[in-house]
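Asks: One predicted model, sequence on top.
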Amino acid sequence: MEDVNANGGVVNTVLGPVPAGEIGAVAVHEALLSVVPGAEYAFDVTIDRAGIFEILAAKLRDFRDCGGGTIVDVTGMFHGRDVRLYETLSRATGVHIVASTGMGPEAMLGGYFLTPQTNPPTPWPAEKFADLFGGEVAEGMVVPRVERRGAAGLVATVATRAGMTATDESLFRGAARAARATGVPVSIRFGAEATHDLAVVLDEGLAADRVVVGGLDRKDAVAAGAPLEIARRGAYVAVADIGTQTGEYITDQERATVVRELVDAGFGDRILLSTNAIGVAKGGPGRDLPYGHVLTAFVPLLTAQGLSAQDVQQILVDNPRELLTVR
């Protein structure tokens, strides 16, 4: 039997460990099925699994045809993650799918994760979150009423937009401990201040190169110089909302400039790209962008900025491979 560890380690996918060298171009921050917790019980929401499969299969085949190899789903535990569906999609389309454990921000947690006997309720301690997330890597992801399935490939968590709360901090620390114990990386979306939120997970002894910081293409982050500062601290800079060019986000042209500036500063090995698209959304707003948008629409902007084919290869293939390899 072939040793999957023989060629530089493995990546945890929903179909099991895959040699890291085989995952190809990666979209590192996407959602396949996003379901607001409880939406499945609403009178006006229909969960048609066959229909959802057909929609997602078409989008994944399009991604594959654009040159994509792997989709990372960062929805975590309670926002629609459907491991059995993802297994079937991966087999049908040939696209590797890396699923995540984790949760957040505080407002999206159920009362189960708070201690109601206190006033005000206090969050679970970080160690309980660490055990929960770590179990989904070491023992497999939990599927309701079914045994555990494949191992999660990363831990994903989000801070409250107005600023990290005590519950968010417990989540971030638990995510960092789980990642450190299991060898998978952490993907965080910062709240109000990227460097502060990164410092929380690094305080748990997690190496900076095991952390992805998303949301760094927000206008406030760019104005504060956060992309360059996060790269200087050794973490990955996720330009993860490509295709969104209104509201609090910069334009794709401005994103291409940010990427070029990072490359010029010597941080080409710390850049990751994605669209944060939602394949199917139930109970909340969608983000109906092709998963291949980075490959078809954004890469030409990078080449126009003077990035070489080698630069693009590093950002789309080499960097996510290094990140997702279990260590």
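Replies: Great, that's in hand.
Asks: Going by C-alpha atoms from here, please, whenever you check contacts or count neighbours.
Replies: OK.
Asks: quick check, F129 in a strand?
Replies: No. With DSSP: H, G, I helix; E, B strand; the rest coil as the criterion, F129 is helix rather than part of a strand.
Asks: The nearest residue to it once chain neighbours are set aside: helix or strand, and which one exactly?
Replies: In space, and not counting its chain neighbours, F129 is closest to G174: 4.9 Å by CA to CA, 6 or more residues apart in numbering. In this structure, G174 sits in helix 166-182 according to DSSP states H and E.
Asks: How is T157 assigned, secondary-structure-wise?
Replies: strand.
Asks: show me the contacts for it.
Replies: Taking CA atoms under 8 Å, 6 or more residues apart in numbering, we find T157 in contact with 76, 102-105, 171-172, 175, 186-189.
Asks: From the residues you listed, which land in strands?
Replies: 186-189 (DSSP state E).
Asks: Contacts made by stretch 22-34 with the rest, please.
Replies: 56, 67-75, 79-82, 96, 240, 272-282, 291, 316-317, 320-321.
Asks: picking that back up, burial count for the residue nearest to F129?
Replies: By other CA atoms under 10 Å, the residues close to G174 number 28.
Asks: ok, it to K59 distance?
Replies: 33 Å (CA to CA, to the nearest Å).
Asks: next one: L323
Replies: To K59, L323 is 24 Å away according to CA to CA.
Asks: Comparing those two, which residue is more hemmed in?
Replies: Comparing L323 with K59 by other CA under 10 Å, the one with more neighbours is L323, at 24 against 19.
Asks: roughly how far is the helix or strand containing the more buried one from the heart of the chain?
Replies: Using DSSP H and E, L323 maps to helix 319-324. Distance of helix 319-324 from the chain centroid (CA atoms, centre = their mean, to the nearest Å) equals 12 Å.
Asks: dropping in the other structure now:
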Amino acid sequence: MPPAIHTVLGPLAPDRLGVCDAHDHLFFRSRQLPGQELDDVAAAEAELRAFRAAGGAAVVQWSPYGTGRRADALPDLARGTGTHIVAATGLHQAAHYDAELLARVMPRLAEVFVTELTEAVRGTGERPVTAGLIKVAGAFHGLDAHARHTMTAAAEAHHATGAPIAVHHELGTGVLDVLDLLCGRLEVAPGSVILGHLNRSPDEWGHREAAKSGAFLAFDGPSRANHATDWRMLDCVAALVEGGFGGQVLLGGDTTTAAARSVDGGGPGMPYLTRVLRPRLVERLGEEAAHAVFTANPARAFAW
């Protein structure tokens, strides 16, 4: 069977993915963000429609196990808006969960991941949906015991299925430690690893060293006052493209709270990627580079 993008409506040929928001959230719930839950189906639909109207075609939701990912709602949203949606299995940092959930799931993580990749993710309703990637997370400037355990389970699930592993890097740090573990000791092919939040640490040397591994590099969460601003992010992307690593760069919106949606909050939301960032990327680096970042690269990064 040829590689496919595993969407919530089934396998999709990579060349049909289209312009892709490579890291975002339609639904997300965490004890770290009380009162800021993304759990409104109507708002999620409105955000997807706004993204489609701005030229978007696909969204990869990185909300993993236990974070209110609403797997039950995703198929109808995909059908209703004409948007390809990819769901995630995996596990976030320990701080996002209560102790009871972790005690229940940690001893059988690899089994959970494989089941959700090959059978079904269950949301808050009855309808199941199959996941298309494994989301895990590092710690600040390194890897704690939770991260190592979770990444080891993710590698086991990857070897059993071929699914890509997407990594949350706390404030963009610990990237080389993650590569040493996943691609070194755990023998995950670098092309199956997506390194997230690199915009939060605009270190061009670190980005270049990570790119040499062959992994994909995701810049996400634009226009956040407490992160590197858009102009700095574009500098980092340009440095990678001009250094010959343009085939490994991804962009995403990483909308994690209702206030960050374009349709009912302060934004910038999903449409910002295609309405603002893509034209700026075209102006800076040309249409070929923009096509790679928004279309060709995600078609390869999420295919398995």
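Replies: Received it, and whenever you're ready, just let me know what you need. Quantities reported herein were computed from a predicted structural model and do not represent experimental measurements.
Asks: Tell me the most packed of the ones in strands among the contacts of T157 of the first structure, by neighbour count.
Replies: V186 (30 neighbours).
Asks: Which parts of the stretch 51-200 of the second structure are strands?
Replies: Listed in chain order, the strands of the stretch 51-200 of the second structure (DSSP state E, counting those that start in this stretch) span 58-61, 84-86, 88-90, 121-122, 128-129, 133-137, 165-168, 193-195.
Asks: and G266 of the first structure, what pairs with it in the second structure?
Replies: Matched by TM-score structural alignment, G266 of the first structure corresponds to G244 in the second structure.
Asks: ok, now P300 of the first structure?
Replies: By TM-score structural alignment, P300 of the first structure lines up with P279.
Asks: Which other helices and strands does the helix or strand containing its match contact?
Replies: Taking DSSP H and E as the definition, P279 of the second structure sits inside helix 278-285. The contact analysis (3 or more CA pairs under 8 Å, 6 or more residues apart in numbering; DSSP states H and E) places helix 278-285 of the second structure against helix 230-240, helix 287-291.
Asks: Could you rerun that using 6 Å?
Replies: Of the remaining helices and strands, none touches helix 278-285 of the second structure by 3 or more CA pairs under 6 Å, 6 or more residues apart in numbering; DSSP states H and E.
Asks: Compare the strands of the stretch 51-200 of the second structure and report which one is nearest to A290 of the second structure.
Replies: Of all those, strand 58-61 sits nearest to A290 of the second structure, with 15.5 Å by CA to CA.
Asks: what stretch of the first structure does that closest one fall on?
Replies: Taking TM-score structural alignment, strand 58-61 of the second structure hits residues 70-73 over in the first structure.
Asks: What lies in contact with the matching stretch?
Replies: If you take CA atoms under 6 Å, 6 or more residues apart in numbering as the criterion, stretch 70-73 of the first structure is touched by 23, 26-31, 95-99.
Asks: Wait, V18 of the first structure touches V10, no?
Replies: Yes. Taking CA atoms under 6 Å as the definition, V18 of the first structure is a contact partner of V10 at 5.3 Å.
Asks: Neighbour count for the two, which is higher?
Replies: Counted by other CA under 10 Å, V18 of the first structure and V10 do not tie: V10 has more neighbours, with 23 against 18.
Asks: Same list, the contacts of T157 of the first structure, but as CSV with distance to V212 of the first structure please.
Replies: Formatted as CSV, the contacts of T157 of the first structure follow (distance: CA to CA, whole Å):
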residue, distance to V212 of the first structure
G76, 15
G102, 14
M103, 15
G104, 15
P105, 16
L171, 15
F172, 12
A175, 12
V186, 6
S187, 5
I188, 6
R189, 8
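Asks: Now do the helices in the stretch 101-250 of the first structure.
Replies: 126-138, 166-182, 194-202, 219-223, 226-232 (DSSP state H, counting those that start in this stretch).
Asks: right, so these: which one is the most enclosed?
Replies: Mean neighbour count (mean count of other CA atoms under 10 Å) peaks for helix 166-182 among the helices of the stretch 101-250 of the first structure, with a mean of 25.
Asks: ok so, going back, ok, the match of P300 of the first structure to Y65 of the second structure distance?
Replies: Taking CA to CA as the measure, P279 of the second structure falls 35 Å from Y65 of the second structure.
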